[in-house]
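Asks: Need the 3D shape of this:
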Amino acid sequence: MSLSLVHSRALLGLEARPVCVEVHLANGLPSFTLVGLAETEVKEARERVRSAIQNTGLEFPANKRITVNLAPADLPKDSGRFDLPIALGILAASGQLDARKLAGYEFAGELSLGGDLRPVRGALAMSLALAHLANDGAMPRDKPGMPARQPKLVLPEGSAQEAALVPDAEIYRAHHLLDVVRQFLPGDTPPEVLDGWTRIAPIPRREQADYPDLADVKGQAAARRALEIAAAGGHSVLMMGAPGSGKSMLAQRFAGLLPAMTTEEALESAAVASLGGRFALENWAVRPTCAPHHTASAVALVGGGSPPRPGEISLAHRGVLFLDELPEFPRAALEALREPLESGTITISRAAQRAEFPARFQLVAAMNPCPCGYLGSSLRACRCSPDQVSRYQGKLSGPLLDRIDLHVEVGALAADELVNTPPGEASASIRGRVVQARERAIARQGSTNQALEGQAIDAQCQLDDAAAKFLNTAATRLGWSGRSIHRCLKVARTIADLAGAATVQVTHVAEAVQYRRALKAAH
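Replies: So this is what the prediction gives:
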């Protein structure tokens, strides 16, 4: 047989789109042509595949005209993931493998010159794509009325462990090209049982991931309360305080206050991390905390490149994005946060392609109140002029601050307080209250309070007369925008949920108002 078809997948954003690797052998001048909108690293597969086949003792059809087409032709293909399917396609087209046996499988893997298989990015996205197709009923069936057949996925060692996280996925691990070849030899002989070819069992998740404990932070009752509210309602937080007051410690422990990840959330987070090359099995079902340096560019935060790669805000999906020294970030990088804070997604558009990445993260930001950092401190005098303070705080635009729900001041503790203050409440007990508050919100409206929009805000955040009057007065005096009022309402609803109250009362609104005044109070 001079024509063979092998199935694989190409990554476009978080999508893993099907690719058919078509291999044709013909008589003529010997050549090896690869077509189908392949990037440079894919075109280099010609040399890797040739050497891998020869060095494993198999026959490379060097006297044939080899044409490899990666279909569809208009879908960009990158990385070395197509090495394995190209090699299998050549061996099947030359009659060394049974092409019919390859039909129920999809393959991806980079080949070394000696035939060893190396991991590839996005294995979890490939496995998720197959699972979604099976669930949608789009996969082929053996007989009418039978359940859909999900193709088996063959991957290198590290990638296979990652792909096996998807429930019910049938994933096979191979160490070497020969491990794969032995499974698809012509004839009816059963495949050999080899250590190099193994079906991967799903990895059990831990009941509770390990996070730093908030008990390590002494004092800071106001900041701890703000973080509890933020965790319960899915809100964003801005902490402002002097250097060394504990802002970074608080932020690093915030993920430990959030409810345990559901399987769906864990898969979403892991799939994005896999695209960015950051996924590790020990981090399975652990909420990520991404903390980019303040020199990070807008592209580093939101993603970009060709092909598009996820940025820090997508890598923090279902977790925490911690931005320390917030005013020191480039203005373009900060303004790029506006849309994902509202929508939970980021779309990267280029002339040739468009990719969408999830970005449903919780923003925890920290800043000093002034350039020297000691404005309002009781421990050390500030040496900044009012104009310097105004310029420094002015680096944060009003629209960005409008989108941050909670603004809280973090005061520095005196030396004797730091030494003598007992440890604070542990993360586990706070997380218990957070889980209960979230369950109330989801039972009531099907989402966290931060996700409420439009008429749902009016329906779920109803105020009694006294609370409505208080909010109107506060909003008028503080010059709030409509967005600020809505965000205050959602925070007040979360505070009521933490208190177990059915309606939003004056005390809940009053506390919510206090969390939007930190910068104004610093002037």
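Asks: make it CA atoms for all contacts and neighbour counts henceforth
Replies: OK.
Asks: Show me which residues of the strand of greatest length in the chain are buried.
Replies: As assigned by DSSP state E, the longest strand anywhere in the chain is strand 15-26. Neighbour counts over strand 15-26 (16 or more other CA atoms under 10 Å) mark 15, 16, 17, 18, 19, 20, 21, 22, 23, 24, 25 as buried.
Asks: after the helix or strand hosting residue 54, next one along is what?
Replies: Using DSSP states H and E, residue 54 falls within helix 45-55. Remark: after helix 45-55, the chain's next helix or strand is strand 65-71, criterion DSSP H and E.
Asks: Skip ahead from that next one and say which helix or strand is next.
Replies: Next element after strand 65-71 (DSSP H and E): helix 83-93.
Asks: quick one: that following helix to strand 65-71, angle?
Replies: Going by axes from the mean of the first three to the mean of the last three CA atoms, to 10 degrees, helix 83-93 is angled at 130 degrees with respect to strand 65-71.
Asks: One more sequence to fold, the one below, so I can look at both together:
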Amino acid sequence: MSLALLHSRALAGLSAPAVTVEVHLAPGLPSFTLVGLADTEVKEARERVRAALTSCGLRFPHDRRITVNLAPADLPKEGARFDLPIAIGLLAASGQLEGVQLDQLEWAGELSLSGELRPVRGALAQALALRREGAPRALVLPEPSASEAAWVEGVQLHGARHLLDLVAALKEGPLPSLRAPAPEAAPAPALDLRDVRGQAGPKRALEVAAAGGHHLLLVGPPGTGKSMLAQRLPGLLPPLPFEAALESAALQSLVGRFRPEAFAQRAFRSPHHSASAVALVGGGSPPRPGEISLAHQGVLFLDELPEFNRQALEALREPLETGRIHIARATRSSEFPARFQLVAAMNPCPCGQLGNPLKACRCTPDQVARYQGRLSGPLLDRLDLLVEVPLLAPAELAAAPSGEGTAAVAARVADARARALHRQSCSNADLPPGTLHEHAPLAPAAATLLQQAATRLAWSARAQHRVQRVARTLADLAGRAELQVADVAEAIQFRRALPT
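Replies: As a prediction, the model looks like this:
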């Protein structure tokens, strides 16, 4: 047979569209042509496949005109994932694999020059796409990638370490199958909220943020515990549902950062303030997920918030509202999920000592205004909680109680989240404005207080809705169905302006 057809998949976000690998051998001037909108990595497969087949003692058709087409031709292909299907296609087209049902299999894998199979990015995304389409095919991957894809239930998997092992299994018997590992509970977080001494107000804000999925900004002088508080937020969040954990792990797999031991753990991403807009929201050619997508279903911590590039911060505005990021380019576009919880920290002024009772601030009012002005009003409008973290005197810090640990606070957070999910099937932070009157009903006095605060503080409708959502979370923590004055008053206090 001079023509072989195999199935594989490209990577385009999390969709992993199907690709048909067509290998054709014809008489003529010997050549090896690879077509189908392939990038440099894919075209280099010619040399890897040639060397791998020769090293394994398999016959490479040097005397034939070889044409490999990756269809559809208008879909960009990238990476070394097509090495394995191209090599198997050459063996089938040259008659070295006869009677093998290749149409029942789907292939992906990188070849070394000795024929060993190396893992590829996006194995989880490929398995999810195969399950979603319901294609009656098994997936053949290098063993490390197959172990990664085995988390997806309902997909038949075959793993191999070497090309010769795979060829022998195709000729002589069934391919070795892999079974999905039993999901294990994520280990307890190593960071305990009890480590943060004092700071009862910011701790309360952290609990509210965890219970409702709200975005949080911590403002205070250096050394007050802002970073410590942010790092302990993932430990307060409930465990991820299995399907949500799969989606989060698939995003990690797209960039080669999936770790089985961290499966079902909430992601915690903390990019440096020098990160560009592309690094934060994603992009490049081909488009890759950024930090906001890698933090999907987890926490994105931005320390020294005003030091970030203004363009990078403004790029966060749409994902904060929609939970998705759509990256459009002239030749292609990709969409990635980005439902993350933002926790940001900043100093109140350039020197950081504004409001410090122990050390005078050296900044002028103009310098303070310019520093805080690096955060636009629309961005601040999308944050639910703006909390000041005060500096404690040494004697006060030494005498401050350690407070509750992570386990006790996480139990209350889990109860509040369960109430919200039972009532509205989503977190309080994701409540649509049109359903607030139904799921977050205000007592008459509470409604009056909210309207007075919105008028006096010149809040936008978005800010008013966010305060009502925070009040809904406070009522859930207290076990109340209706929002009372105390809930609204505390929510208003959690949305204080930046110190000046």
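Asks: which one of the buried residues of strand 15-26 of structure 1 is nearest residue 521 of structure 1?
Replies: In terms of CA to CA, no member of the buried residues of strand 15-26 of structure 1 lies closer to residue 521 of structure 1 than residue 15, at 46.2 Å.
Asks: my guess is the closest one meets residue 129, correct?
Replies: Yes - contact status for residue 15 of structure 1 versus residue 129: in contact at 7.3 Å, counting by CA atoms under 8 Å.
Asks: So the aligned residue in structure 1 for residue 472 of structure 2: helix, strand or coil?
Replies: Using TM-score structural alignment, the equivalent of residue 472 of structure 2 in structure 1 is residue 493. In terms of secondary structure, residue 493 of structure 1 is helix; the call rests on DSSP: H, G, I helix; E, B strand; the rest coil.
Asks: again, but for the one 5 residues further on
Replies: Per three-state DSSP, the local secondary structure of residue 498 of structure 1 is helix.
Asks: What's the local residue count around it?
Replies: Residue 498 of structure 1: 21 surrounding residues under other CA atoms under 10 Å.
Asks: How about it: what's its closest non-neighbour residue?
Replies: residue 437 (5.1 Å; CA to CA, 6 or more residues apart in numbering).
Asks: How many residues are close by the one you found?
Replies: 25.
Asks: Residue 465 of structure 1 too?
Replies: Neighbours of residue 465 of structure 1 (other CA under 10 Å): 10.
Asks: ok, now residue 129 of structure 2?
Replies: For residue 129 of structure 2, using other CA under 10 Å, the count is 18.
Asks: which residues touch it?
Replies: 14, 15, 16, 17 (CA atoms under 8 Å, 6 or more residues apart in numbering).
Asks: Closest to residue 254 of structure 2 out of these?
Replies: Out of the contacts of residue 129 of structure 2, the member with the shortest distance to residue 254 of structure 2 (by CA to CA) is residue 14, at 8.1 Å.
Asks: quick one: contacts for that closest one?
Replies: Residue 14 of structure 2 touches 125, 129, 250, 251, 335, 336, counting by CA under 8 Å, 6+ apart.
Asks: Filter those residues down to the ones also in contact in structure 1.
Replies: Compared against structure 1 with both residues aligned by TM-score structural alignment, their matches' CA atoms under 8 Å, the contacts of residue 14 of structure 2 retain 125, 250, 251, 335, 336.
Asks: What is the longest strand of structure 1 packed up against?
Replies: Applying 3 or more CA pairs under 8 Å, 6 or more residues apart in numbering; DSSP states H and E, one finds that strand 15-26 of structure 1 makes contact with strand 3-12, strand 65-71, helix 83-93, helix 123-135.
Asks: what about the ones you listed, which gets the closest to residue 352 of structure 1?
Replies: strand 3-12 (11.7 Å).
Asks: ok, back up a step: give me the number of residues near the match of residue 472 of structure 2?
Replies: Neighbours of residue 493 of structure 1 using other CA under 10 Å come to 30.
Asks: Alright, calling it a day.
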